[in-house]
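Enquirer: got a structure for you, letters missing:
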């Protein structure tokens, strides 16, 4: 979803917004074709909250390199703080799971 949501800012910035939306929807559809079955499989062993926290960790793990290397955004200390917040979220969501 990172590519679908943000790549158009660099690649399609001279195109009308609806062109960017259509391209992004096409990319997002491909991801949903994988995400929906993955969530169904994951839900057999994890709760919805656990699945969501995992999704957010993966999203930030993909977004930071994407924004740095693809979009050429500067590295910000806020990425570290956001990552630490997610570490806390993972801890609280899974702390009783493996005890």
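Expert: Noted; the coordinates are in hand. Note that the structure is predicted; figures quoted are calculated from it, not measured.

Enquirer: going forward, measure contacts between C-alpha atoms and count neighbours the same way
Expert: OK.

Enquirer: Show the contacting residues for the residue nearest the centre of the chain.
Expert: Centrality entry for the chain: nearest residue to the mean C-alpha point is residue 59, 2.5 Å, by CA atoms, centre = their mean. Taking CA atoms under 8 Å, 6 or more residues apart in numbering, we find residue 59 in contact with residue 2.

Enquirer: any idea how far it lies from residue 66?
Expert: Using CA to CA, to the nearest Å, residue 59 is found at 10 Å from residue 66.

Enquirer: structure B:
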């Protein structure tokens, strides 16, 4: 079965991408934007942002599971998306330099994708 042959697989990936954008800003955006504020203000703002993450992530996982993704496939898909969102965020928003370690981490994740999806 090809998990990406129908709309549900792509809908899952799309929702996970949007979810990860919110997650990345919730987890790391405060390090830039609220660095001078008390931690509890950053925590409250992060929780508010994370609400939108969960409003996208929960349906993404439910749609994906219903479309035939197993739990490991959902998790590995989410991890690949996390790296794909995090690298541009860290470079363009946070001003971090590109590191070749991003490539090596991506290649390791591609190996994980292969092993998790090879029997699908």
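Expert: Okay, I see it. The structure displayed is predicted, hence computed values, not measured ones.

Enquirer: tm score of chain vs chain?
Expert: After superposition, the two chains reach a TM-score (TM-score structural alignment, normalised by the length of structure 1) of 0.96; 97 aligned residues with a CA RMSD of 0.6 Å.

Enquirer: what do residue 59 and residue 66 of structure 1 both touch?
Expert: residue 2.

Enquirer: Now do the helices in structure 1.
Expert: 2-11, 17-42, 48-65, 77-94 (DSSP state H).

Enquirer: Report the buried residues of the first one.
Expert: Taking 16 or more other CA atoms under 10 Å as the basis for neighbour counts, the residues of helix 2-11 of structure 1 that come out buried are 2-4, 6-8.

Enquirer: which helices and strands does it pack with?
Expert: helix 17-42, helix 48-65 (3 or more CA pairs under 8 Å, 6 or more residues apart in numbering; DSSP states H and E).

Enquirer: Recalculate using a threshold of 7 Å.
Expert: Where contact means 3 or more CA pairs under 7 Å, 6 or more residues apart in numbering; DSSP states H and E, helix 2-11 of structure 1 is packed against helix 17-42.

Enquirer: quick one: the helix it packs on aligns where in structure 2?
Expert: Helix 17-42 of structure 1 corresponds to residues 39-64 in structure 2, going by TM-score structural alignment.

Enquirer: what's the answer for stretch 55-75 of structure 1, then?
Expert: Going by TM-score structural alignment: stretch 55-75 of structure 1 matches residues 78-98.

Enquirer: Right, I'll leave it there.
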